[in-house]
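[1] what's the 3D shape of this:
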Amino acid sequence: MTRRACVIGWPVEHSRSPVIHRYWLNEYGIDGAYEKEAVKPANLGRFLEELSGHGYVGANVTLPHKEAALGAAGAADAAALAIGAANTLWLDEKGALHASNTDAYGFVTNLDAEAPQWNEGVGLAMVLGAGGAARAILYGLLAAGVPRILLANRTKAKAEALARVFGPQIEVIDWDERAAKLSACGLLINSTSLGMTGQPPLDIDISALPGSAIVADIVYAPLLTPLLVEAAKRGNAVVDGLGMLLHQAVPGFERWFGVRPHVTPALRAHVVATLGET
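    I've put the predicted structure just below:
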C-alpha cells in the first residue's frame, strides 16, 4: 500500500519539503508519495483530526501552524515540548497523533557535518534573533554542551522572554551591542530572516570576531548570504542554512517510510537547482 505524507502550511507553495522527500522516495525505490496541503489556520484542527482519512500517515508542519500542531498532538517528544512547536507529525498504530520538532536536530547535525568538532572549545556563542528558529537553535546548542550563549534581538523583551525559558546559560544583550561582544565568541549564528532574498540586510560589523570562529546562517536563499560572504573573506569557517533544511527532514522520512535517508551532495545539488542557485 502506498504510504503518503504531506507538508501543511498557509501558504505552502514555497515549501521545499516535497523536493527533498520525493527525491528520497525515488532514491530508495519506495512506494510512497509526499504532497503539499494548504490549510487555513481555522481548519487545522479538523484537518489533523482527519489526517488518516485524507490518506496520510504523517506530515511536516510549516508556518503558521507549528505551535497549534503541537497543541493538537496527543503526545510530543522532549524537543517539541522545549521548543514549543512541532514540525513533524505521525500517527501510531492506534491512530494517535504524535509530534516532534526536528529543527534543533537539523541545525546541530548540519554543524557536525560542515564544521566537525565545532563544539570543542566554542566557549561562547552568539545567536541573533528570538523567533521559533532561535528557540530550536538554543535548545540544540545547549544539548550539544555549549556552556554560554549571548542572545541579541531587535526587540529585547522577546529575547528576555526566550532566555527565561532556557535559563542562566543564556545572556541577553542589546541589539546594538552585538558587534562589540563578538570578540569572545567562537560561534555566530543568524537565526533571523535578515539577509534573505527580498528582506533587509543583516547589518553587523564582524571585524571583532576571532578568525577561528564559525559563522552559520539559517537563510538558504541566497545560499551565501552577505554575512557568510563577509565571514568567508575573513577566513572564518561558514555554514549555510540549506543543510539544516535537509537534515531536519531525515527523522520524519524515516518515521513515515521506514528508511533512514542520507543527506548527500547529490540531494543538495538537486534542491539547490530548485532554488534557482548555481
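
[2] contacts, neighbours, all on C-alpha from now
    Fine.

[3] residues contacting L224?
    The contact partners of L224, by CA atoms under 8 Å, 6 or more residues apart in numbering, come to D240.

[4] before we move on, what about the one 10 residues further on?
    Contacts for R234 were tallied using CA under 8 Å, 6+ apart; they are G211.

[5] mind listing the strands for the stretch 51-200 of the chain?
    Taking DSSP state E, counting those that start in this stretch to define them, one finds strands in the stretch 51-200 of the chain at 58-61, 75-76, 88-91, 97-100, 124-128, 148-152, 170-173, 187-190.

[6] and the residue nearest to V61 when sequence neighbours are not counted, how many neighbours?
    Spatially, and ignoring its direct neighbours in sequence, V61 is nearest to N87 (4.5 Å; CA to CA, 6 or more residues apart in numbering). Counted with other CA atoms under 10 Å, residues neighbouring N87 total 25.

[7] just S183 next, same as before
    Burial of S183, expressed as a neighbour count using other CA under 10 Å, amounts to 16.

[8] Hmm, it is touching S212, no?
    No: the pair S183 / S212 is not scored as a contact, 10.9 Å apart, by CA atoms under 8 Å.

[9] buried sites along the strand or helix carrying V215?
    When elements are assigned from DSSP states H and E, V215 belongs to strand 214-217. Of the residues in strand 214-217, those buried under the neighbour-count criterion (16 or more other CA atoms under 10 Å) are I214, V215, A216, D217.

[10] Just put those in TSV and tack on distance to A269.
    Formatted as TSV, the entries for the buried residues of strand 214-217 read as follows, by distance: CA to CA, whole Å:
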residue	distance to A269
I214	23
V215	22
A216	19
D217	19
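
[11] Can you pick out the most distant pair from those residues?
    I214 and D217 (10.2 Å; CA to CA).

[12] Let me see the ranges of the helices in this structure.
    17-27, 44-49, 66-72, 78-83, 103-114, 132-143, 156-166, 226-234, 242-248, 250-257, 265-274 (DSSP state H).

[13] In CSV, list the ones you listed along with distance to A208.
    CSV is the format used below for the helices of the chain (distance: least, CA to CA, whole Å):
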stretch, distance to A208
helix 17-27, 37
helix 44-49, 46
helix 66-72, 36
helix 78-83, 31
helix 103-114, 22
helix 132-143, 22
helix 156-166, 22
helix 226-234, 11
helix 242-248, 26
helix 250-257, 36
helix 265-274, 32
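
[14] residue contacts, the residue nearest the centre of the chain?
    With the centre of the chain defined as its mean C-alpha position, the nearest residue by CA atoms, centre = their mean is D103, 3.8 Å away. For D103, the contacting residues are N87, A133, A136, I137, M244, L245, Q248, taking CA under 8 Å, 6+ apart as the criterion.

[15] Another sequence for comparison is provided below:
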Amino acid sequence: MSEDMKKIAGVMGWPISHSLSPRLHGYWIEKYGLNAEYRAWPVKPEELAQKLTALKSDCAAEGAVFRGTNLTIPLKETAFDVVDTLDPSATRIGAVNTVVLDEKGGLTGRNTDGIGFTDSLAEETDVTALSGGTALILGAGGASRAIAVALADLGLSDIIICNRSAARAEALAGHIGDVARAAPWDRRSSLLEKADILVNCTSLGMTGQPPLEISLGGLKKTAIVSDIVYVPLETELLKRSRRQGNIAIDGLGMLLHQAKAGFEAWFGVKPEVDAALRTHVLDGLKGS
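    Presented below is the predicted three-dimensional model:
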C-alpha cells in the first residue's frame, strides 16, 4: 500500500443515516490533515460479506485503499462469521464493532465498546474505586455485553443483569462468568440499594421510545449513573440522578472514546477526545 493513496474507512449498519460516526471521524481527518475519507454504507446483514469484499476492489478502482469499517446495529454479531480473524476483545464480548484490514488483506474483527465505556467513566470519576463493588446493568444487548465485560475487568465483584427478557439476561450473565447474575426486570428499583454503578443499556428514555420507569429512591448518593443513550443527551434518568447528587454520565463519551482505536488502526494517527470534538459532534446532534 502506497502512503500516497487515500485511505477509506466508514460505518455500516441498517439503517445508517442517523450515525454520528462520519461527523466524528471527519473531524479528526481534517484536524490531522490526512489523505483519508470516512463514509456511511447502508448494509443489511445478509449483504455484509459481499460488501466487505467489494469495497476492497471498489476503493482500488478509485485509486484508494479500503482500511476497514465500524459496524452498528444489526451487524455486530453477523460479522463473527464474516471476518477472517477475531481479536480477543471481540471473542470475549461476543460482538464486533470494528473491522480492520491487515497487511495481507485479511479482515480482523475487534470490539472497542468496552474500552470506550471505561474511558468515558474515567473522564468523570476514579474507576479504580469501583473494584469490589456492585453494578446494575439494565438491558442485555450488544452494548450490555461490552459494558459487563468492562466492569468485570475493573474488578467489580457483583454484576447484576436486569432485562425484560429473563432468558437473555441469564445468557449474558453466563457469558460473563461467576461475577455476573441475572435478575427479574420488576426488581430493577429494589436492586438499586446495592448498586455502586447503574448503567442503562436499553433504548428506554431515548427520543421516540417509552420512558425508563425506575424509582431512584434507594440509590446511594455515592453511586454513579450512566446512560448510553445520547439522544437526548440528558435523559430523564440522568436529570433525576443529578438532582439527587449522583455523578451522571451521558452516552456521548462512550461513542467518542470507542472510536479512537479504529481511527488509529485505519489511519495511523492516535486521535484525541477533547472539548472541541464533543462540541462538534453535539452540533450534529442539534441539527439532526
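
[16] now what about the TM-score between them?
    Taking TM-score structural alignment, normalised by the length of structure 1 as the basis, the two superposed chains have a TM-score of 0.96; 277 aligned residues with a CA RMSD of 1.3 Å.

[17] any residues in contact with both of I214 and D217 of structure 1?
    With CA under 8 Å, 6+ apart applied, the overlap between the contact sets of I214 of structure 1 and D217 consists of V239.

[18] per the alignment, G211 of structure 1 corresponds to what in structure 2?
    With the correspondence set by TM-score structural alignment, G211 of structure 1 lines up against K221 in structure 2.

[19] Kindly report the same for D92 of structure 1.
    With TM-score structural alignment as the matching criterion, the partner of D92 of structure 1 in structure 2 is D102.

[20] Same question for V7 of structure 1.
    Looking across to structure 2 (by TM-score structural alignment), V7 of structure 1 lines up with V11.

[21] Any figure for the gap between that match and G106 of structure 2?
    Between V11 of structure 2 and G106 of structure 2 the distance, using CA to CA, to the nearest Å, works out to 18 Å.

[22] more crowded one of those two?
    Neighbour totals were compared for V11 of structure 2 and G106, and V11 leads with 23 against 12 (other CA under 10 Å).

[23] which residues does the more buried one contact?
    When contacts are taken as CA under 8 Å, 6+ apart, V11 of structure 2 is in contact with S21, P22, Y38, R39, A40, W41, T69, N70, L71, T72.

[24] From L138 of structure 2, how far out is the closest residue to it other than its chain neighbours?
    Counting by CA to CA, 6+ apart, N70 is the residue found nearest to V11 of structure 2 once chain neighbours are left out, at 4.4 Å. Between N70 of structure 2 and L138 of structure 2 the distance, using CA to CA, works out to 24 Å.

[25] And for D158 of structure 2?
    Using CA to CA, we find D158 of structure 2 at a distance of 14 Å from L138 of structure 2.

[26] And the two? Which one has more around it.
    L138 (25 against 21).

[27] so what's the equivalent of the more buried one over in structure 1 up against?
    In structure 1, the residue paired with L138 of structure 2 according to TM-score structural alignment is L128. The neighbours of L128 of structure 1, taking CA under 8 Å, 6+ apart as the test, are A134, L151, A152, N153, L188, I189, N190, S191, T192.

[28] my read: the fifth one touches V127, true?
    Right, the one you point to is L188 of structure 1. Yes: counting by CA under 8 Å, V127 is a contact partner of L188 of structure 1 at 6.2 Å.

[29] Compare the two (neighbour count), which wins?
    Neighbour totals were compared for L188 of structure 1 and V127, and V127 leads with 25 against 22 (other CA under 10 Å).

[30] measure that one to H14 of structure 1 for me?
    Taking CA to CA, one finds V127 of structure 1 at 26 Å from H14 of structure 1.

[31] cool, R260 of structure 1 as well?
    In this view, R260 of structure 1 and H14 of structure 1 are 25 Å apart by CA to CA.

[32] again with N153 of structure 1
    26 Å.

[33] Settle it for me: which of the two has more neighbours?
    Relative neighbour count places N153 above the other of N153 of structure 1 and H14, with 23 against 9, counting by other CA under 10 Å.

[34] That one pairs with which position in structure 2?
    N153 of structure 1 maps onto N163 in structure 2, by TM-score structural alignment.

[35] can you pull the contacts of its match?
    Neighbouring residues of N163 of structure 2 by CA under 8 Å, 6+ apart: L138, G139, A140, A169, A183, P184, W185.

[36] Switch those residues over to a markdown table; also include distance to D58 of structure 2.
    What follows is these, written out as a markdown table (distance: CA to CA, whole Å):
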| residue | distance to D58 of structure 2 |
| --- | --- |
| L138 | 41 |
| G139 | 38 |
| A140 | 37 |
| A169 | 41 |
| A183 | 48 |
| P184 | 49 |
| W185 | 47 |
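
[37] closest to L52 of structure 2 among the residues you listed?
    Taking CA to CA as the measure, A140 is the one of the contacts of N163 of structure 2 closest to L52 of structure 2, at 27.9 Å.

[38] Okay, I149 of structure 1 and L182 of structure 1: tell me how far apart.
    11 Å.

[39] shared neighbours of these two, anything?
    Both I149 of structure 1 and L182 are contacted by M126, under the criterion CA under 8 Å, 6+ apart.

[40] In structure 2, what residue corresponds to L242 of structure 1?
    In structure 2, the position corresponding to L242 of structure 1 is occupied by L252, as judged by TM-score structural alignment.

[41] List the residues that contact the residue lying closest to its match once chain neighbours are set aside.
    The shortest distance from L252 of structure 2 to any residue that is not its chain neighbour, by CA to CA, 6+ apart, is 5.5 Å, and that residue is Y230. The contact partners of Y230 of structure 2, by CA under 8 Å, 6+ apart, come to M206, D250, G251, L252.

[42] Aligned to Y230 of structure 2, what sits in structure 1?
    Looking across to structure 1 (by TM-score structural alignment), Y230 of structure 2 lines up with Y220.

[43] Now do E120 of structure 1 against E67 of structure 1, distance only.
    When E120 of structure 1 is compared with E67 of structure 1 (using CA to CA), they lie 33 Å apart.

[44] do S191 of structure 1 as well
    Using CA to CA, one gets 18 Å for the distance from S191 of structure 1 to E67 of structure 1.

[45] neighbour count winner among these two?
    Between S191 of structure 1 and E67, counted using other CA under 10 Å, the more crowded position is S191 (23 against 18).

[46] ok so, going back, okay, among the contacts of D103 of structure 1, which ones form the most distant pair?
    Checking those against each other with CA to CA, the farthest-apart pair comes out as N87 and I137, at 14.1 Å.

[47] and among the strands of the stretch 51-200 of structure 1, the most buried is which?
    Across these, the average number of neighbours (mean count of other CA atoms under 10 Å) peaks for strand 58-61, which reaches a mean of 27.
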